[in-house]
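Trainee: Structure here, sequence nowhere to be found:
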């Protein structure tokens, strides 16, 4: 999803002066925490959090390009005008997955602005300090709860059937540290279950 969004065409949009793109690893993580972790990856809550900080809706053409069979529900918010290569809040939801009991997977990610050069080591430390545990298989952390977070990393080793079974009773989150287009890193939160 993040790489798809990076390839989207940029269109001009007006932006309120209050919007701020994250410029370093700490600022980026703090926005990710407010937009994705604190909202549990819920699209409406994440959009509201971003818009409260001045982020704006992406042009519809950008959203339309991101929609695909695996992500028919997409929302994108930008930290600045589309033609200025801003940071992007990306939200998507899968259709119900037959092989996972009809569960949906939701994604909440912030693609940093080009050149942000976010540091993987620093982001890892910030994630682990916030969650209160280390990842079982870095750079992935699996958990439930909304704070305090409950370490569910064993689900990675138990397989996707175990993860789907657990997600049928409580939402399971998978926080991933992913490469960004500029050689830096970014964070993506996947939520399985309602």
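Mentor: Done, it's in. In this text the structure is predicted, and so the values were computed from the model without any measurement.
Trainee: C-alpha from now on. contacts and neighbour counts both.
Mentor: Noted.
Trainee: now the strands for this protein?
Mentor: Along the chain, the segments classed as strands by DSSP state E run 56-57, 73-78, 88-93, 105-111, 140-144, 150-151, 172-179, 185-192.
Trainee: Using a markdown table, please lay out these together with distance to residue 121 and mean neighbour count.
Mentor: A markdown table is the format used below for the strands of the chain (distance: least, CA to CA, whole Å; neighbours: other CA atoms under 10 Å):
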| stretch | distance to residue 121 | mean neighbour count |
| --- | --- | --- |
| strand 56-57 | 30 | 24 |
| strand 73-78 | 26 | 23 |
| strand 88-93 | 22 | 26 |
| strand 105-111 | 17 | 26 |
| strand 140-144 | 13 | 23 |
| strand 150-151 | 20 | 18 |
| strand 172-179 | 10 | 21 |
| strand 185-192 | 9 | 25 |
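Trainee: this is the other structure I want to compare:
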């Protein structure tokens, strides 16, 4: 028997199939998403939608995207500085970014969209459920101490140039994650979405994560 979690079903869906990378800041979601985009998932092509990266890009180059207004760009910029989340009334920003990504990616019906950073709370999840068919959640468990050390050493290789990695901002992100994002596990359990949990250490790599699992 393979020690990898099973691939999402290959039956043609009415919505794009997706898997969600869930974990606190610094746990390795972006490196894992890049790894899946490069190597695929058990024979399936993967396309990595890094929501945080897309938000930061929009804040810097918002007017390259005609669907974003000046107010939208300012809102994104302020939200990133404060470390807060998009709420339901501004979810249209996330929907636009995801739609643009899927249109540009060239993903086909048997491909998998790797969702990283979206959704981050129940309200977002309910909106995302209308856009993609979530097949699997990869839950990265990582203690606050490990998060701090992974970020300080850039063990995932994805923190260079980040302006939101001060200790106070990391602490606030962790608070928000536990208050608002962890409940997504129950949301997807109730929807019978498969969840696989991995314990992340300071030096854990994407290959380590994909090579072993324990399922919930």
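Mentor: Sure, I can see it. The structure displayed is predicted, hence computed values, not measured ones.
Trainee: Quantitatively, what TM-score do the chains reach?
Mentor: Superposed pair, TM-score by TM-score structural alignment, normalised by the length of structure 1: 0.31. Supporting alignment: 104 aligned residues with a CA RMSD of 5.7 Å.
Trainee: Kindly present the strands of structure 1 as JSON lines, with separate columns for distance to residue 65 of structure 1.
Mentor: As requested, the strands of structure 1 are exported to JSON lines (distance: least, CA to CA, whole Å):
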{"stretch": "strand 56-57", "distance to residue 65 of structure 1": "14"}
{"stretch": "strand 73-78", "distance to residue 65 of structure 1": "10"}
{"stretch": "strand 88-93", "distance to residue 65 of structure 1": "13"}
{"stretch": "strand 105-111", "distance to residue 65 of structure 1": "16"}
{"stretch": "strand 140-144", "distance to residue 65 of structure 1": "28"}
{"stretch": "strand 150-151", "distance to residue 65 of structure 1": "35"}
{"stretch": "strand 172-179", "distance to residue 65 of structure 1": "21"}
{"stretch": "strand 185-192", "distance to residue 65 of structure 1": "19"}
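Trainee: do you know how far residue 80 of structure 2 is from residue 171 of structure 2?
Mentor: 14 Å (CA to CA, to the nearest Å).
Trainee: Equivalent analysis for residue 60 of structure 2, please.
Mentor: Distance from residue 60 of structure 2 to residue 171 of structure 2, by CA to CA: 25 Å.
Trainee: Where is the longest helix in structure 1?
Mentor: If you go by DSSP state H, structure 1 has its longest helix at helix 120-131.
Trainee: For that one, buried residues please.
Mentor: Buried residues in helix 120-131 of structure 1, counting neighbours by 16 or more other CA atoms under 10 Å, are found at 120, 123, 124, 126, 127, 131.
Trainee: Quick one: list the elements packing against that helix.
Mentor: helix 25-32 (3 or more CA pairs under 8 Å, 6 or more residues apart in numbering; DSSP states H and E).
Trainee: got the angle for the longest helix of structure 1 vs strand 172-179?
Mentor: 160 degrees (axes from the mean of the first three to the mean of the last three CA atoms, to 10 degrees).
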